[in-house]
Every structure is written in C-alpha cells, then in structure tokens.
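S.K.: quick one: sequence plus predicted model below, questions after.
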Amino acid sequence: MTTDFRLPDLGEGLTEAEIVQWLVAPGDTVALNQTLAEVETAKAIVELPSPYDGVVATLHAEAGDTVAVGAPLIAFDIEGETGSAPDADETASAASDAAEPAAQANLVGYGAAPSGGARPARRARRAAGTAAPVIDTAVLEAAPHDALPTGPVETVQGERPRSTPPVRAHAKRLGVDLVLVAAEVGDRPITRADVDAYAERVAPDSPALRPVAVGPVAASAQGERETRIPIRGVRKHTAEAMVQSAFTAPHVTCFHTVDVTATMDLITSLREDRALSAHRIGPLVVIAKAVCLALGRTPGLNSRWDGEAGEIVQHHYVDLGIAAATERGLIVPNIRDAERMSLIALADALSALTETARSGRTSPAELAGGTFSITNIGVFGIDAGTPILPPGQSGILAVGAVRPQPWVHRGELAVRQVMTLSLSFDHRVVDGAEGARFLKDVADILQEPGRAMLMA
C-alpha cells in the first residue's frame, strides 16, 4: 500500500521547515532510519530519517519549499502493509517522546536508532539499467588543474559524501568535489579543514579552486542593481525573535569600562601551564565564569517574565547562551548548568559549543531555552553596543574588545588592558540598581580575579 509520511514537529513547537535537499528520489528503496532529506527549521538543519522500510513513491515537496508541520512530505510503497498511515499528531508525538537530539545521531528522534556501522547506502540517481561509473581519484588528480571538476559529480556510486551543509557550501565555493575528498578521509564526516587541505594540495593556484563571488558582487557583474534574498530559516527566526523582544520587553542598556590587565595576565599564566595545554582558556571563558558568579548574587538577571501567569520566574540554574555567528546566521546555543562548572569545564564546553556551531551541527535542543546570554562583539574589534535580549531572557552581556589604553592605576598614569562591558536587561524584571550591581560584580572579578574567591 501507499503510505504518506507527514512532517513531524521537530521540536520546540516549530510550525514549519524548509527542504534543504532530498537525499532520495522516486523509485529508491529506503531502509528504516535512512536519511530522507535535510530540512532547515527556524533554529537548525536536521536530517530527517525514514520511519519505514519501503520504496519512495512520491515527493510532495521540492528542495527550497517550506512545508508545514503535519503536511504530507513523502509517500512510500510499503510491501505487505495494510491500514491507514499514522496521522501527523501520532508522528509528531512519537518524535517528541523519543527525541534527545543533542545526544543521538537520529536527530529527529523517532524510529529505531541504527545499531551501528555506516549509514545505509543511497541508490544512485541514474537511468534504469545503466551502471554508475566508479570515480578514479588518482586519474583526476593527475589531470591538469583546469581539468579538475568544478562542481559536484552528479553520478556517484553508493552513499553520498558525509558532510554538513556549511561544509558542502564551502566546497562548492572552492569548486572542490566532495567525492574526491571522501576518498581520502574514509568513512568519517568531511570537515571544512579537509576541503581546504584538498584544495591547497591539488591546485592551490587554480582559478577553479578560488572562492566564487556571490551576492551583490556577482549581481553587479551581471548588470543588476540589487539582489533579493529570501527571508527564511535562521534569518527569519532571528528577525521575528528580535522584533518580539524589542517591542515586548522594555530594554535598558548600561556600560562599564574596566581594567582587565590582571585577567589577561591570569590567562597568559594558565596558557603557559603545560598541565592545561589541552584546554583553550581565553577571556570569554573567564567572563562566563564571572557571569555565573554574579548571577548568584543578582537573581533577577537570571529570571524571565511570565505575563500569562502574572509571575516572574527565577531560575536556580544558569543555562548560559553564547551568541555565535555562523554561515547560516546568528545562533545562540547554550551551556547547560554552567554555574556548576569549573573554569576548565567551562573552557571545554565553550570550545565544543563553538566547534559544533561553526560546523553547522548545532541541534534544536542545544538552541532551546537559555536563561542569560553573552555576545562577544570584541572579536570584530567593537568596543560597546546595545544588544537585544533573546526572547524569554532578562539579561544579555556584550563583551567589547580588549585594548591597551592610558589608565590611572594606583594613582599613576599607565598603559593598561581595558575592556567595555554592555549590559541590556528587561526593566520589567530588573531594576536599575540590580543591573548596576550585576555589572559591577562582573567587572570586579575581571579587574581582580581573586575576588571570585569572596563570592558565594
């Protein structure tokens, strides 16, 4: 019988998802939990596994289409099946009940998890009865540089190269075929570094391997005066969230410039300690620790406004959001229970969070929640700003660049390492005095890290 599979709720009550790409075609035989497609929600790109063993009959949407939760997505011919297909509520319920997307490879969270080994191979898209050629990477690499493929090879035997959407986009810009990279790296997922290494080794000076101009530059070359970019995915979600926050919570921003020379000296000392060489300890890690300590003394900053219940909800834990700029836009994944972590544990958690975000592997669960956030604008050379609160949070701290500046230190003028902190908070929840105390606590720790020993 033919059974429709409807788009389930992928988490956090999201109402729709965009089809990034299909990984199957009509006529393909698929196995349980084989990846059918990559879909982009308002928060993340996830792989959608099959809930059935069967043959693909129909794709109800094309790549680039936005599909509502509960709408038919793909139809299967399932041998021996009788009865009706599960409805959207049943499918979504199964997805929600079983989902632990941050901890499982099965990101959507329904169906049996794979027992191990490589993912099922996807049947090549080719004409019936025509065998796909096996690619000889040695022959291709021996060819002149301008003979190298400048785009993806359409006819591939077996499974597509394993990589994330940002890596595939990067490879496309460089004109690198991921099939050739996969032949070198083996079964593990291809990383951005793998693509760069391949491009540099094979043809470092080839025009075909240089980044391709996109956006306004490309449009200008074609005589166009403007470029229209669809508002969707992360950009759409970010815009909606920022408008909601800006016009719901009355924002107040206060600033404090602080001498962080002692903190920078501490970081230098920790980095020189061989026992800590495996941990990346930087200013943001120390700031994160200072924020956790300060939130314990000013709980209003770690609260949320619940207008429907007529309550202010104070959190007794800190899920610390770290704003990360990625190729897909700004996302804010969270470090869970950050207040319980040591400085070293925070450093490791921050490194893992950053690596996951840059590779495009951040899951919806890692983006959900958050009780307070930090945004590091200093990495762009910016000193201060007025950050907008993530919805549901009452405070966000913007961290400016560390600069050597003339500073009065112990009664004398000296060149010191100086940073500006910008705190935005919800004035419905946080009074000005409490916001000022929080900012002063963070600044005191950065000015004299030993003060952290005095804070409960």
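M.R.: Perfect, I can see it now. Residues are numbered from 1 along each chain as shown.

S.K.: make it CA atoms for all contacts and neighbour counts henceforth
M.R.: Will do.

S.K.: which residues in the stretch 251-400 of the chain form strands?
M.R.: 251-259, 303-306, 311-314, 320-322, 324-326, 329-331, 334-335, 372-376, 395-399 (DSSP state E, counting those that start in this stretch).

S.K.: need the ones you listed in JSON lines with mean neighbour count, can you?
M.R.: Shown next, in JSON lines, are those (neighbours: other CA atoms under 10 Å):
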{"stretch": "strand 251-259", "mean neighbour count": "18"}
{"stretch": "strand 303-306", "mean neighbour count": "20"}
{"stretch": "strand 311-314", "mean neighbour count": "14"}
{"stretch": "strand 320-322", "mean neighbour count": "26"}
{"stretch": "strand 324-326", "mean neighbour count": "16"}
{"stretch": "strand 329-331", "mean neighbour count": "17"}
{"stretch": "strand 334-335", "mean neighbour count": "24"}
{"stretch": "strand 372-376", "mean neighbour count": "23"}
{"stretch": "strand 395-399", "mean neighbour count": "27"}
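
S.K.: which of the ones you listed sits closest to A414?
M.R.: strand 251-259 (11.0 Å; CA to CA).

S.K.: hmm, who's touching the closest one?
M.R.: Residues from elsewhere that reach strand 251-259 (CA atoms under 8 Å, 6 or more residues apart in numbering): 384, 386-389, 407, 416-427, 436, 439-440, 443, 446-447.

S.K.: another structure for you, compare them:
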Amino acid sequence: MAQVLEFKLPDLGEGLTEAEIVRWMVEVGDVVAVDQPVVEVETAKAMVEVPCPYEGVVTARFGAEGTELPVGAPLLTVAVGGPAEESRAVEAEDAEDAGDAGGGAGSDKGAGSAGSAGSAGGAGGAREVGASGGPGDRGEGSGNVLVGYGTAQAPARRRRVRPGQPVPGPGAPGRANGRERAAERADGPVPVISPLVRRLARENGLDLRDLNGSGPDGLIQRADVEYALRAAAAHARAATAATATATAATAAAAGSLAGPGPRTAPAAPAPRRPGTDIPSGVVRVPLKGVRGAVADKLSRSRREIPDATTWVDADATELMRARTAMNAAGGPKISLLALLARVCTAALARFPELNSTVDTEAREVVLLDRVHLGFAAQTDRGLMVPAVRDAHARDAESLTAEFARLTEAARTGTLTPAELTGSTFTLNNYGVFGVDGSTPILNHPEAAMLGVGRIAAKPWVHEGELAVRQVVQLSLTFDHRVCDGGTAGGFLRYVADCVEQPAVLLRTL
C-alpha cells in the first residue's frame, strides 16, 4: 500500500524565512530517489538546489516558477512504497520498448534519431529514470544546454508513469513518434545567463525562443531581453503614431470637403498600467531575492548608521613594483587585491575600533577579535559581499586563492549563505569600474569600509621633482559612533603609507 508523504520547504539557514521557486527539476509522475534535487530556489543569499528526502513517485507540486514560499510550506508530495517500485519497473520496461521501436528498420528519419538516442543510453536510460536520480533527470533534449547559471547535460526525453497507469506497447496509440519527440526537444529550456533574465521575459510576455542571444553559444543575456523590450515598445509607439497620422489625414481630408467644423480632439495619451501612472512600455523589475536583500540592507544601513568618509591620494608606484617582483620570482601569482587585503588586516591590528559593530540595544561597541574580510563583487544577480574567513591569519598567496574562489562562486551563483554572511570589515575595489573615488554605504552592521579607486598615471611630486607616478585614491567610510576622525584618519594614513612604501608592512609581519 502506497503512502503519500509531504515534503516541505526546509530551513535553509542564516535566518532565511522564504525562498522563490526558480526551476522545478521534476514533474508530477516522475520517480525520484533519496537526496535527488527536485527544485532550485533563490533565497536572499544564494541559489540552492533542494534535495528530496523520500524515494517514490511525485504526486503533486506546490507553487509555480517565480512563486515565493515561506519556510515550512509544502513543496511536493511523494508516494512511497509499492507504487514506486511498480512505476520504476514500468519505466524500465517502457524504456526498453522505446529503444526497440526506435531501432527498427521501418522507422522514419525522426524515429531513427529518437531510437539512436534511446539505444545509446541502453539500460542506463532505464536506471536514469529510476532510483539513480542523477543529473540526467533534470532536463529534456540532447547535447549540452545552459540552464540558470551552470551547464547541465540534457538527456533524452523522460517517461513519466503514474501508479496504476497501463503501459502502452511499442505500437500502441499515444506513443510519440520521431517528429513529436523532436518537437519536445525543441520545447526544452532556453539557455539564459540567470533566472532574473527568464523572469524578466516572463513578466513582460516575451518568448525567449524568439531571441538570438549575444552571449557564448547563443546564451541570452539581460541586455538581449531589455533590447527586445525596447524594440517592441518602439514598434508599438511607431504603430500608434502611424495610426494617429492616418486618422488626422483622413479627418483633414473630410474637413476640406465638408467645410469649417469643430476641431478634432487631441490624440489619446499612451496606454498606462491599471492603477498606476506609469506607461505600459516601462520595464518593472521586482526587488526580490539577492537584489531585494541588498536593497533592504543598504536602506537599514543608511537609516541606522551615522557614517562619515575621509580620503587621501597615495603613490602606488612602489606597491605595483613590489607585486611585479613577487610574481617574477615564480610560484602562484599574487593579486593586487590580496596585497591591499594584507595591508587592511595590518591596519586593523593597529586600529581595532574599526573591526567592530554596535549593539544598539545594549548601547555598546563590540570589538571583534577576528577579521572576516568582505569584498564587493558585482554579478548579474546584483551586488554580493562574500567573506574571507580569518583574513588576518592568511598570507598573500592564501588571500589570492580565496578571492579567486569566492569571485568565481559569486559569478556562477554557487555561493553558500555562510560565505555571504559574517564579514566584519569590507574592502571595496570600485577602481575596476574605472572611477577614482566613491562614498559607499556601509555593509550593515560593520563599522568601516575601505574603498580603492583606479590606479592611474598622474603627475606627482616625487623626491622634490615632478614625475609621472601610479596614483590611487583611498577612502575610508566609517561609523562615527565607534570612533572619531582621529582614529579614522590614523587608519587611512597607515594604509596609504603601506601603499607608498610596502616595506612599512615588515614592521607588523
């Protein structure tokens, strides 16, 4: 006797209370294995694949893609027990029948293609839809397709069998022929760079299959969707203008025949969304997921923290030479960000007030004994601040490797919630955007953030003479509750001295 179990959205940690369904990885009738990922969700911290704790047949799913569910809400139901075993056996027999039918001599070209795909899998195809629960369960079609952020191997079409459903034979009605299977493969997932792009197209009624992606292998990016939406809006405006012109010309011609008469009414304004004063062609992007979490955090920081910013220009020529010498000596390459991080940790050891947070309820400044260094990373999903744990105990090589790992994880959307929380001080390298200075908002609840502008050749007085040097602007934004300008200025001056004369660091090594 089958037993139907309900699987609820689990607690994903770090105080997260809800998640948005990005992509279902199973359908009703699919056979799932224990710990097989069944849905991909987006939280305020990261993208997460949620595994199912049961083995059996999916009998129901709760929530469409794009729906937000609270923790503890039902995700799906699974029938476990006898029907699951029966369905798995039926799946295996049906896959074998499909392979025999596809490889027959009388099959047409389309059926032959489907049959070769089935025979290539052999018995592995039957296992794939059974208890293995491998990556092959996640999509349809053939070849490699980009889904969400990563590249997934898309297997042949899955067969779904419901408990008690009769199994059609090789020649029974309802079996998909070659053309139908090809059509099903054509209806597979469209390669997009992120779920945000898919959601943006869905909310504006845009079919992604009508677009030609500008990314690698036709990958559809956000710019492609926005361009298509602008083009559609321009086309609609042009059509409206043409209609208005034609109407005005007709009215003018009629007026010339009928003689003087009342003036024509002015053209109607552009259509607007119901209940708003925004034209219908305007794109609206909801503040949800990571972008919504960042917006909430920045708003809270601006409300609660009385921040101030101080800055200084520094000659980074010697720092750049030191880095060049390090990398020329062999071994792993050292990044400039790692050297600046090493300078920050040395400065925080001298000025610990800036590695702190404010407990507003207790009205206390809490000095922290470890430096978990956050760094700003711009991604397609918005601004993220991964944290390098125990940065004060790492050397330049270790910092370089960890920055590279976390940056790649941020770009691919694989950062864990733990890697996106807990930073105590942030290093913001906005110079990568080609700007000199900035006054950033603090990453709540941190007390300080060091900003680094671009390093550019500028005229500079060096050893009493005018010379062209590599100059960088450094800025420090700090919580004025934890320290005064003297402490902030002392920290920034020490950082600038280390940038101008890296040998200063030898005092603290």
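M.R.: Nice, I can see it. Computed from a predicted model, the values in this text were never measured in an experiment.

S.K.: check the mean deviation of the longest strand along the first structure from the second structure.
M.R.: Longest strand in the first structure by number of residues (criterion: DSSP state E): strand 412-426. In this overlay with the second structure, the average offset of strand 412-426 of the first structure from its partner residues is 0.7 Å by mean CA distance after the TM-score superposition for the first structure.

S.K.: tell me, that strand lands on which residues of the second structure?
M.R.: Under TM-score structural alignment, the match for strand 412-426 of the first structure in the second structure covers residues 465-479.

S.K.: can you give me the buried ones in the matching stretch?
M.R.: R469, Q470, V471, V472, Q473, L474, S475, L476, T477, F478, D479 (16 or more other CA atoms under 10 Å).

S.K.: A278 of the first structure: how many residues sit nearby?
M.R.: 10 (other CA atoms under 10 Å).

S.K.: from V286 of the first structure, how far out is it?
M.R.: From A278 of the first structure across to V286 of the first structure, the span is 17 Å (CA to CA, to the nearest Å).

S.K.: mind listing what the residue nearest in space to the middle of the second structure touches?
M.R.: Nearest residue to the geometric centre of the second structure (CA atoms, centre = their mean): R381, 3.9 Å. Applying CA under 8 Å, 6+ apart, we find R381 of the second structure in contact with S194, L196, V290, R291.

S.K.: map it across to the first structure for me.
M.R.: Aligned counterpart of R381 of the second structure in the first structure: R328 (TM-score structural alignment).

S.K.: quick one: that match and V234 of the first structure, what's the gap?
M.R.: Applying CA to CA to R328 of the first structure and V234 of the first structure gives a distance of 6 Å.

S.K.: can you check A98 of the first structure too?
M.R.: Taking CA to CA, one finds A98 of the first structure at 25 Å from V234 of the first structure.

S.K.: who does the helix ranked longest in the second structure touch, helix- and strand-wise?
M.R.: Determined from DSSP state H, the single longest helix within the second structure is helix 222-258. Packing partners of helix 222-258 of the second structure (3 or more CA pairs under 8 Å, 6 or more residues apart in numbering; DSSP states H and E): helix 195-203.

S.K.: what angle separates the helix it packs on from helix 222-258?
M.R.: 20 degrees (axes from the mean of the first three to the mean of the last three CA atoms, to 10 degrees).

S.K.: what's helix 195-203 of the second structure packed up against?
M.R.: Using 3+ CA pairs under 8 Å, 6+ apart: helix 195-203 of the second structure touches helix 222-258.

S.K.: ok, back up a step: and the contacts of R381 of the second structure, which is closest to R507 of the second structure?
M.R.: Once CA to CA is applied, the member of the contacts of R381 of the second structure that ends up nearest R507 of the second structure is V290, at 41.0 Å.

S.K.: so what does the closest one match up with in the first structure?
M.R.: Per TM-score structural alignment, V290 of the second structure is aligned with V234.

S.K.: please say which position in the first structure L450 of the second structure maps to.
M.R.: Per TM-score structural alignment, L450 of the second structure is aligned with L397.

S.K.: actually A308 of the second structure, sorry about that
M.R.: With TM-score structural alignment as the criterion, A308 of the second structure matches V252.

S.K.: ditto for E6 of the second structure
M.R.: In the first structure, E6 of the second structure lands on D4 (TM-score structural alignment).

S.K.: return the residues in contact with that match.
M.R.: Here D4 of the first structure is in contact with P72, L73, I74, A75, F76, A85 (CA under 8 Å, 6+ apart).

S.K.: which of these tops the neighbour count?
M.R.: F76 (24 neighbours).

S.K.: which is the next helix or strand following the helix or strand containing that one?
M.R.: Using DSSP states H and E, F76 of the first structure falls within strand 72-77. Note on strand 72-77 of the first structure: by DSSP H and E, the next helix or strand toward the C-terminus is helix 88-98.

S.K.: now find how far off-centre that next one is within its chain.
M.R.: 24 Å (CA atoms, centre = their mean, to the nearest Å).

S.K.: quick one: that helix aligns where in the second structure?
M.R.: Helix 88-98 of the first structure covers no residues of the second structure once aligned (TM-score structural alignment).

S.K.: number of residues surrounding N443 of the second structure?
M.R.: By the criterion of other CA under 10 Å, N443 of the second structure has 22 neighbours.
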